[in-house]
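Asker: Next comes the sequence, and after it the predicted model I'd like to discuss.
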Amino acid sequence: MSPGKRILNSGFPIPQLGFGTWQSAPGEVGTAVYEALKAGYRHLDLALMYVPGFLSPGLAGSSSKFSPSGSITNLHAIISYRNQKEIANGIQKAYKDIPGLKREDLFITSKLWNSQHHPEDVAAALDICLEQIGTEYLDLYLVHWPVAFQRGDLLLPVASSSSSDRGDVLIDDSISMVDTWKAMTELPKQKVRSVGVANHNVHQLENIIKGSGVTPSVNQIERHPHLRSDDLIDYCAEHGIHVTAYSPLGNNVIGDPLVINHPVVKEVAESASKRLGQTVTGANVVIAWAQVGGHSVIPKSVKPSRILDNFKEIVLTEEEIQAVDAIGKDRKRYNIPFCYYKPRWDVNIFDEAVEKIATSRAF
């Protein structure tokens, strides 16, 4: 089945169903992207840097040390998520093996990393990204976080001392997100078709729009039934900002069950299976729910069978949508760098209660 598309405020179409690469390890992600393209995905979500999976089983409680130079002795923290070159290999293999597949058939997203926020660095960062992926242009380039790190070659510059046993990333509050966003909007159109942001709340969106006069095409956010973010969704709809949901299955490494295993999701999957006369999984339900309202969603997996199953699109009834909506009464946000990242980001990004003691504030 070919996924639906929506038109961004830049005039370009974006597929609603995409393939995410967050938390995909080296040696797996290139093959996973290749399998996704074989399955029919045409929307790929990438990034220069994905932070080390929170306090993941490979990192939580580890003896990783942070040196004054900002190097990390547990190299898994960086290597596992700098995966764009491997992804490029998967894409090139797909071009060779999938009849007729061309670059213009794909929608490729990547992201500006936090240490590249200085306005003078934005254009060069895009060039690095294009070289890694092996493409002449991106369909979408996002400001990954509303947080600037210390400028320089280190992707995770770490303070020489910290009150946290996880260490602290060096935050640079002198770099204005408005200035970073202005630099994004001035990137050559032949190199990037649309620009947007990720992990931005209403206040942060208002600041960059007011300060630049330019509205982002996309806001990519953590979104799943436990984190509906209705106010943010409404704001984006009112301002023509397309929403893309990451971690739609409730991916987390803090021990909570995945939302696809929630009793309500299981009940809806069983009901939809009977109604449609085919097997509907919890993942199918949540992916369908995430697209209600015209949003995009980027589930990830490295297992070919799940990659294929996640591409099976279904349409939920209004009653089924409402049932999944009700899960949001038990609100949970999993991606909070102040709480779960190693090194810690000592910054309040989302204004969650657990972030309010952070030293810095995103805006």
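Answerer: Structure's in. What do you need?

Asker: CA only for contacts and neighbour counts going forward, please
Answerer: Noted.

Asker: Mind giving me the packing neighbours of the helix or strand Ile209 falls within?
Answerer: In this assignment (DSSP states H and E), Ile209 forms part of helix 202-212. Applying 3 or more CA pairs under 8 Å, 6 or more residues apart in numbering; DSSP states H and E, one finds that helix 202-212 contacts helix 177-185.

Asker: For the helix it packs on, list every residue counted as buried.
Answerer: Met177, Val178, Asp179, Thr180, Trp181, Lys182, Ala183, Met184, Thr185 (16 or more other CA atoms under 10 Å).

Asker: Let's have those residues in JSON lines, adding distance to Thr109.
Answerer: Putting the buried residues of helix 177-185 into JSON lines (distance: CA to CA, whole Å) gives the following:
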{"residue": "Met177", "distance to Thr109": "20"}
{"residue": "Val178", "distance to Thr109": "21"}
{"residue": "Asp179", "distance to Thr109": "21"}
{"residue": "Thr180", "distance to Thr109": "18"}
{"residue": "Trp181", "distance to Thr109": "17"}
{"residue": "Lys182", "distance to Thr109": "19"}
{"residue": "Ala183", "distance to Thr109": "18"}
{"residue": "Met184", "distance to Thr109": "14"}
{"residue": "Thr185", "distance to Thr109": "16"}
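
Asker: Below is an additional structure, to be compared with the one above:
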Amino acid sequence: MLKKIKITTCLGILSVVFICSGCTSEKMTSKDTNKVSTSVPSVTPAINGKNYKATLATNLKVDATVEASDIKDIPTLQITGKVFDKNKLLNAFLGSKGIKEKKQDGQSSFTVNNKNLTIPEEPGSFNFITPLGDYVKSIVNEGAEVNKFKLKELEFMTKSKATKQVTDMLKTLDITPNMKPKIYALDYNTLKKEQDMLMKDKDYKYFVDLGKTKIKDKWTKDDECYYMLFRIDMNGIPCYDSHYTMQSLDSMVSGSEARVIISKNGIESFDINGLIYNQKNSKINTSHLISMQQAVESLKKKYSNVILKDEMLVTGISIIYLPVITSRGTTSNAGVTLNKQIEMVPCWYFNINLKYSNSEGIVDTMPIEVRINANTGKEIL
């Protein structure tokens, strides 16, 4: 779904991240050698859900919730994209009768009763969609959109029951969720309101007119559904759930997340955002993890040579598994990546909000993330 507001936001985020990676700009200038940063106070590693506050430098502060395991040694894993059992997927989403199969552009598409399951040749993902799921996804994807839905629960099912149903399906497909999902109740009145608002956007309407984006003529209570975002677990550690570009290889690296829409009629959309990974038989030797204090010192060092003219606030600190490409491999004629080598590296992950003034002089916030290798203390770029 293409939205002008999303394009603008994404470009803004990219430019801010570039600036905050150490480049001199109007926002940041080289530090006067006489300036001394505020030292990081000593801290005992926090338990999950605890808060940690500190001032690292002028305009670089921490007021963060800490989510970190008390495990001191987490191995770096050799991983590959998970090969899903095709029959399990077909039985779970389409049943076993009347299925039509089509192979095109490096993927297989299976269809029955307007329901579609797509399985790429490159392992690690799949996508299931129904007509209702398609309508909902044209309106709701992520970010600010889901926050517009204010209902706590829907009448057809409680959140806990919906979560259990989807969690059971994940486990059936050999996908292990980490903790409970983020879950949003999508009521039909707000879905209609958001669709009407989007139709006023010329970019959105352009794709509707082309037939690329489908809209629903009438929304009813039967269309209400839950939207869930599941983080994926590997050996008890949550996997990175987004995407990033490895600067050293100029390659996009996919994290792991499952996005699911469920209505009273069952699963309406099941989308793997990124890839689901499998551990190979071998693994890299385990190294003792650096402490949170050492990771915070690495974060402070990253910004030690610049003056931050805008406020940066660390809001989250966590230990995650981060996929890192060690060899890009080759690409087949069908566009499938072959022989790519990937490791899952333990990482201290920092969520940061940067306050800035936009072109209209309005103060806004941009998200930034910093990833510190939990074995070496070096930033993963």
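Answerer: Cool, the structure landed. Please read all numbers here as calculations on a predicted model, not as lab measurements.

Asker: TM-score of the superposition?
Answerer: TM-score for the superposed pair, counting by TM-score structural alignment, normalised by the length of the first structure: 0.26. Supporting figures: 168 aligned residues with a CA RMSD of 7.2 Å.

Asker: Could you point out the helix or strand that follows the helix holding Ile209 of the first structure?
Answerer: Helix 202-212 of the first structure is succeeded, C-terminally, by strand 218-222 (DSSP H and E).

Asker: Which secondary structure elements does the helix or strand that comes right after that next one sit against?
Answerer: Counting by DSSP H and E, the next helix or strand C-terminal to strand 218-222 of the first structure is helix 230-238. With contacts defined as 3+ CA pairs under 8 Å, 6+ apart, the packing partners of helix 230-238 of the first structure are strand 242-246.

Asker: picking up where we left off before, show me which positions of the helix holding Ile209 of the first structure end up buried.
Answerer: Gln204, Leu205, Ile208, Ile209.

Asker: Of those, just say which sits nearest to Asn310 of the first structure.
Answerer: Leu205 (30.7 Å; CA to CA).

Asker: so how far is Thr244 of the first structure from that closest one?
Answerer: 15 Å (CA to CA, to the nearest Å).

Asker: Phe338 of the first structure too?
Answerer: The value you get for Phe338 of the first structure to Thr244 of the first structure, if CA to CA is used, is 23 Å.

Asker: Of the two, give the one with the bigger neighbour count.
Answerer: Each of Phe338 of the first structure and Thr244 has its neighbours counted (other CA atoms under 10 Å); Thr244 has more, 24 against 21.

Asker: surely the more buried one meets Val297?
Answerer: Yes: between Thr244 of the first structure and Val297 there is a contact at 5.3 Å, judged by CA atoms under 8 Å.

Asker: buried set for the host helix or strand of Ala125 of the first structure?
Answerer: Using DSSP H and E, Ala125 of the first structure sits in helix 122-133. Within helix 122-133 of the first structure, the residues that qualify as buried are Val122, Ala123, Ala125, Leu126, Cys129, Leu130, Gln132, Ile133, counting by 16+ other CA under 10 Å.

Asker: Now distance to Ser194 of the first structure too, for those residues, in a markdown table please.
Answerer: Formatted as a markdown table, the buried residues of helix 122-133 of the first structure follow (distance: CA to CA, whole Å):
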| residue | distance to Ser194 of the first structure |
| --- | --- |
| Val122 | 15 |
| Ala123 | 14 |
| Ala125 | 16 |
| Leu126 | 13 |
| Cys129 | 15 |
| Leu130 | 14 |
| Gln132 | 19 |
| Ile133 | 17 |
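
Asker: Just name the closest of those to Glu270 of the first structure, please.
Answerer: Nearest member of those to Glu270 of the first structure, counting by CA to CA, is Ile133, at 40.3 Å.
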